[in-house]
Structures are given as C-alpha cells and as structure tokens.
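Visitor: Model the structure of this input:
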Amino acid sequence: MTTDAIYILDDEFELVKANHRIFAIHYSTYRENIFFRQNWERRLSIFNEDTPCYWISLKGNRIGGVSIEPNMISSLFLLKISDLSKPIHAFGILPYQTEHFFRLGFLPSEIRRVMMRPTELFESQELGEELEVVTPTSEHTEKISELLLESYSGPDSIGYSGENTMEHQRSALEYYFKNNNSDILTAASSLVIDKSSNAMVAVCLISLWEEIPLVSNIAVIPRYRSNRIASKLLRRALTVLNGEYEVLRLFVTIGNSAEALYYNLGFYPGLEQTTFQLIPRSC
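Guide: Below you'll find the predicted structure:
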C-alpha cells in the first residue's frame, strides 16, 4: 500500500516523505562526514526539493532516513517500488551497513573513499631534462583523452570509476575545462610532455568541488611510471594551491595502487563507501 507521501512496508515499518531541509539537518548530524565537508551549509545543500527523502518509521517513531527512488537507494534496500527486471544500485554504503546488503544478495562493485591533505609549500619538483610541464587547456582534450584511455586500460581500470572509452573521456574533459577555468586551478594543473617525441605522458587536473580543490584526474601512462612523476605533480599542485586554499581532496578506489602514493604524501583517508548491485535473477 502506498501514497505519494508514504510507503507502508509491513505492520511496523513505513517510509514517510520528508522535508528535504529537515532531512538534510538530521542526515548531516547523524551520518559520518565521509566527504570532509567543512561547511555546515554545504553539507545541507546536497539535498534539494527534487531529492527523494524519506523518514524510516517504526511503529510511528522516526528511526532514520533514506534517499530512495526506483532502482536506486543510498542506504536501505526496498524491493516493493523497484523494477525487478533491472539491476538495483545502492550507493555510499558504509562499512557497518555492508553485512545487510550481502545477506540480501547484493554484490559490491566498487569501494571508494575520499582523502584529504593540507596544502603546503614544497621545493621545485623537477622532472628531468627529457620531460616538460605545460599548462593543460581545452586544446589538449583529444590527446589527454588518449592518455587517460591508455592509463586506465586493462589491470589499471581499477583506478577509474567511470566508463573508459574515448567518448566518455572526451566528454568528461570538455566538462572539466568548461567548469574549472580559474587562474589558480589552471596553474595547479599539469600536463607532462616527453620533449623527444612530443608525446603526452602524464596529467594532473585540479578542479573545485564544494569550494575546495579536488584532484579531478591524475594519470601516468604505464611505461613512464616508477619515475615519481605523479607524486611530483601532486606536490606541485599542493604548492600552487597553498596561497589560496588550505586543503586538497581526492577520491580513490580501494585496491588502486595509487592509494599507497596518497598515503605516503600525507593524505588522510575518510570512511570507505561501497557501491552494491543486485542483478536480476530468473526464477
């Protein structure tokens, strides 16, 4: 039994439509600050009037909340409003919640976390005579797309959470250059070129997410790895940003070899978040 404002699950549990602002206040109070959001209003603003917010009610008493819509939930599985012919995705599941999803037949597809580090002034990060650092621009979109496609292929695909195709990489870069064009973000970003072949071998793109700098993308093609290029590009970004921003954040997929690099550079890890998927099964 359902209405626009309520989902009756059984004799005891209900989902009751919530005001998005009040829901956001409770969410921000009781759920871990996994993204290191440092501004209260920023934490509240992730929910708007279009966000499907519901209170979890037990015998008329509010015991929690969930953002839910057909085939997608943030923290609770609800079968009755989903299309069982399609996969159901559950995002942002915290470690103490994963057991319940395993019991219901969900399987993890990705585990990620946010990491954060204070900006800092480092000495000049030289890459050697053969490599040159230039400023990435939208004119480099096609070549950077090729670099990213190569960097995230095969076993290295764990380092990229999206679909690794030229079309997807090109689209993501077009969005990046359109929305991250302030002087300091441009100065903190790097594109590494091998002067002998004019080939692009590494890139580090810095964006702004929730008013705090974010490593939008960092990649080095396989044959140029083990030369500490990525760590030098990150130190360069931390140095440039230090004059205006206090911290730098990034997302990392658990199991990605780059995770050790971030730890060694002093990035502090936030709580793990797992994405689960329930695949339709024929009876």
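
Visitor: contacts and neighbour counts: CA atoms only from here.
Guide: Noted.

Visitor: contacting residues around Glu69?
Guide: By CA atoms under 8 Å, 6 or more residues apart in numbering, the residues touching Glu69 are 52, 81-82.

Visitor: Please list the residues outside stretch 232-244 that contact it.
Guide: 118-122, 124-127, 184-185, 187-190, 204, 206, 248.

Visitor: Any buried residues in that stretch, and which?
Guide: Residues 232-242 are the ones in stretch 232-244 that count as buried (16 or more other CA atoms under 10 Å).

Visitor: What of stretch 52-59?
Guide: Under the neighbour-count criterion of 16+ other CA under 10 Å, stretch 52-59 has 52-57 buried.

Visitor: which one of those is nearest Asn164?
Guide: Pro52 (30.0 Å; CA to CA).

Visitor: I'd say that closest one and Ser67 touch.
Guide: Yes - between Pro52 and Ser67 there is a contact at 5.4 Å, judged by CA atoms under 8 Å.

Visitor: you'd agree Gly105 is up against Pro280?
Guide: No - counting by CA under 8 Å, Gly105 sits too far from Pro280 to count as a contact (10.2 Å).

Visitor: ranges for the strands of the stretch 151-283 of the chain?
Guide: 190-194, 199-209, 212-220, 247-253, 268-269, 273-278 (DSSP state E, counting those that start in this stretch).

Visitor: ditto for the stretch 1-150 of the chain
Guide: 6-8, 13-17, 53-58, 61-69, 72-73, 88-93, 107-118, 131-134.

Visitor: ok, residues contacting the third one?
Guide: If I follow you right, that is strand 53-58. Residues from elsewhere that reach strand 53-58 (CA under 8 Å, 6+ apart): 12-20, 23, 62-68.

Visitor: List buried residues within those residues.
Guide: Using 16+ other CA under 10 Å as the burial test, the contacts of strand 53-58 include 13-20, 23, 65-68 as buried.

Visitor: In the residues you listed, find the pair that's most separated.
Guide: Taking CA to CA, the two most distant members of these are Phe13 and His20; they sit 20.5 Å apart.

Visitor: what's the closest non-adjacent residue to the most far-flung residue of the chain relative to its centre?
Guide: Within the chain, the residue lying farthest from the chain centre (CA atoms, centre = their mean) is Asp11, at 38.1 Å. Nearest in space to Asp11, with sequence neighbours left out and distances taken as CA to CA, 6 or more residues apart in numbering, is Lys59 at 8.0 Å.

Visitor: The one you found touches Phe13, doesn't it?
Guide: Yes - using CA under 8 Å, Lys59 is in contact with Phe13, at 6.4 Å.

Visitor: Please generate a structure for the following sequence too, so the two can be compared:
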Amino acid sequence: MQQYDLENGYLLIRAEKKLFAAYQTLYSNADTNLFYDWQMRLSDTLWSDNGFFLVHNNQKLGGAILHKNEVLFPFLIPPFCDRAMFYRQIQRALLMWRDPDSTELFVRNGLDADVEILLTLGYQRTARSRRGMIRPTDHYDVCLPAGFYEKPVSVEQSAAIANLLNQAYKGGINEQVFGPLTEADIQADIERLMATNTSDVSSLVYDAKTNLLVGACLAGVDPETVNCFAGIGQVGVLPQVQNRGLGIYMILKALSKAYYYSPAMCLFVTVGNPAESLYRHLGFIPGPCFTQMRFQLA
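Guide: Reported below is the predicted structural model:
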C-alpha cells in the first residue's frame, strides 16, 4: 500500500479502485451528471489508479483522484468537515507530484461548497458554475401559437439552426461561456439524435409570414445517455418573437414526444442564465452546481 507523508501527520494513501469508487459515490453526494444509476456512478472513477484517501491518525478524512496537476472527484468523509484543511493537504500533494513544466493546478467539477474555500486558497474560476436539471416526461396537450408553423429537424438545416441559436444567445451567458455555435456543432447534435431515431422530440418553428426560422429546440435521446434519459441540448428563440410562448411550447412538446422513449428529460444550464427560471416553472428540479477552478503557480 503506497502512502505519502504530507505535514502534521496527514497522509495520502493510494486506494483500491473499487473501494475508492464506493466511497466517492456515497460521500460526494453529488450526482452532477444526473445518472441515477449506481453502476454508472461507480464507473466515474474506476478508470483511474490514482484515487487517494487523505488519512490522519488512522482515520479516513476524504479522498480525490490526483492526476498530474488536477484534482478530480473530491469528497469528505463525515464527521470530518474541514474543507479548507482538506484542500490545503491535497494542494501540497499536487505541488510535490506535478509535471515540473506545468504552471497551473486545477480542481475539476468543484462543488459549490468548495468554491469559496478554493478562492481563499488562491484559485480562480475558469468558467461559470453549471448544473443539471431533470424532470419526468409526460403527456401534454400543446398547440403551437398562432402565426407560426413547424418543420422536422434535419442535418441540412444545421447552418440555419446555428445562426438562429447564436442570435438567440447573443450577449447572454451561453455566448460568454461557450462562444458561438458552428454548423458542425449542430450537425453533430442532430446526428446523435438521429442515431436513436428520436429527432422528432426536437422542434423547428418558422414565422408564417416571413418563413424565417425563429425557434429551435434540439432534444431527444443521445446514444451514450444513461438510463435512456432524454435530453434538451439547445433551445432558443429569436429576440423579436420572445415572450410569445414558443419556448414553453417547444419544451412541453419535447416532454410529450420523449414520453414514448424515456422516463425523464435532462438538461444543463449555466447558473445565472434567466432560462433556469423557465425550466423550474416547467417542473425541472436542479442538481448540484459544479465549477472548474485553476491555481496559477508563480
């Protein structure tokens, strides 16, 4: 059993993979991907041989995967609750083991409880916090608002959809965090939905007077989705036709169509995006927030 001395009696002990996976799954209490699946939660960490327990006086206090200059899947083990001490010791280990050419340390998918502590230790956010949201699929009797019509989603529409969504997201959090979407991004999304024959969950909405594409919702079942959960990947409406019920219509339609394929619908949202209030209004419940953090070495 490999162990490494840190300071003041703290040790890092390399963990057996299955034991580490069980501890991390239970004590992180953070199903950030909304798997709702024990085996998939375990598989989050089974890929790595670098799971470690932080130990003091023969008592496990917490653990994390330490991979080069990164901390992944951190957790504390009750009754230990000193998150600042935990991260100080983990950072000490990273400083000893990091690639000498690296000038940065990272905490991947840090939880909300960690952010303020990491900021006091000199870390900075590399992106806005995000969270998953989920709700059951169900039957809804929905009608497209007057003055609009629909067409099926197709790969040939990828450029037009990307242009629409970039206009819908312009100046908002999505644009700030992810930058503009490309035709290739949208084409890949549509092809994944077509691979499961669930592209009918999506919507393309056009203005009846101008024949202009004014709303899009890319939704369905991704081939790699756990538990066959459906998902909404993109949804947006042009600014000039917002507040006319198109967003609500497209999401309720997605929930109704997805009912025949999946028990639940997931999506991910950047914290602070006004769309989150709409998702909550439509019955989506939030999962835990997660954030990427970076420490710049002198």
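
Visitor: Which one of the strands of the stretch 151-283 of the first structure lies nearest to Tyr7 of the first structure?
Guide: Across those, closest to Tyr7 of the first structure is strand 273-278 (CA to CA), at 21.3 Å.

Visitor: For stretch 201-209 of the second structure, give the distance from the opening residue to the closing one.
Guide: Start-to-end span of stretch 201-209 of the second structure (CA to CA, to the nearest Å) is 25 Å.

Visitor: for stretch 231-250 of the second structure, same thing?
Guide: 13 Å.

Visitor: Counting neighbours, which bits of it end up buried?
Guide: Neighbour counts using 16+ other CA under 10 Å place 231-238, 246-250 of stretch 231-250 of the second structure among the buried residues.

Visitor: Likewise for stretch 203-210 of the second structure?
Guide: Residues of stretch 203-210 of the second structure classed as buried: 203-207 (neighbour count, 16+ other CA under 10 Å).

Visitor: Need the residues that contact it.
Guide: With contact meaning CA under 8 Å, 6+ apart, stretch 203-210 of the second structure is reached by 147-153, 212-218, 250, 254.

Visitor: Can you tell me which of these is closest to Asn273 of the second structure?
Guide: Cys217 (16.7 Å).

Visitor: Could you find the counterpart of that closest one in the first structure?
Guide: Applying TM-score structural alignment, one finds that Cys217 of the second structure aligns to Cys204 in the first structure.

Visitor: longest helix anywhere in the second structure?
Guide: Once the second structure is assigned using DSSP state H, the helix that runs over the most residues is helix 83-97.

Visitor: That helix to strand 51-56, inter-axis angle?
Guide: 120 degrees (axes from the mean of the first three to the mean of the last three CA atoms, to 10 degrees).

Visitor: Enumerate the positions of helix 83-97 of the second structure that are buried.
Guide: Residues of helix 83-97 of the second structure classed as buried: 83, 86-87, 89-91, 93-95 (neighbour count, 16+ other CA under 10 Å).

Visitor: Check stretch 209-222 of the second structure too.
Guide: Residues 213-222 are the ones in stretch 209-222 of the second structure that count as buried (16+ other CA under 10 Å).

Visitor: Please apply the same query to stretch 111-125 of the first structure.
Guide: Neighbour-count burial for stretch 111-125 of the first structure, counted by 16+ other CA under 10 Å, picks out 111-117, 119-120.

Visitor: Then stretch 95-108 of the first structure?
Guide: For stretch 95-108 of the first structure, a neighbour-count test (16+ other CA under 10 Å) marks 98, 101, 106-108 as buried.

Visitor: how distant is that stretch from the center of its chain?
Guide: When distances are taken as CA atoms, centre = their mean, to the nearest Å, stretch 95-108 of the first structure is centred 21 Å away from the chain's centroid.

Visitor: okay, how far is it across that stretch, tip to tip?
Guide: 12 Å.

Visitor: Equivalent analysis for stretch 115-131 of the second structure, please.
Guide: Stretch 115-131 of the second structure: ends 14 Å apart by CA to CA.

Visitor: just stretch 177-193 of the first structure next, same as before
Guide: From the first residue to the last, stretch 177-193 of the first structure extends over 19 Å; the measure is CA to CA.

Visitor: before we move on, what about stretch 43-57 of the second structure?
Guide: One end of stretch 43-57 of the second structure to the other measures 30 Å (CA to CA).

Visitor: swap in stretch 147-162 of the first structure?
Guide: One end of stretch 147-162 of the first structure to the other measures 15 Å (CA to CA).

Visitor: Give me the distance from it to the chain's centre.
Guide: How far stretch 147-162 of the first structure lies from its chain's middle: 15 Å, per CA atoms, centre = their mean.

Visitor: Show me which residues of that stretch are buried.
Guide: Going by neighbour count (16+ other CA under 10 Å), the buried part of stretch 147-162 of the first structure is 147-153, 157-160.

Visitor: Distance-wise, check Asp194 of the first structure relative to Met166 of the first structure.
Guide: Taking CA to CA as the measure, Asp194 of the first structure and Met166 of the first structure are separated by 22 Å.

Visitor: sorry, that was for Ser207 of the first structure
Guide: Going from Ser207 of the first structure to Met166 of the first structure by CA to CA gives 21 Å.

Visitor: One more: Ile88 of the first structure?
Guide: Ile88 of the first structure is 27 Å from Met166 of the first structure, by CA to CA.

Visitor: cool, Ser45 of the first structure as well?
Guide: Counting by CA to CA, the gap from Ser45 of the first structure to Met166 of the first structure is 33 Å.

Visitor: Equivalent analysis for Ala18 of the first structure, please.
Guide: Applying CA to CA, the value for Ala18 of the first structure to Met166 of the first structure is 41 Å.

Visitor: Please apply the same query to Thr137 of the first structure.
Guide: Going from Thr137 of the first structure to Met166 of the first structure by CA to CA gives 18 Å.

Visitor: Many thanks, have a good one.
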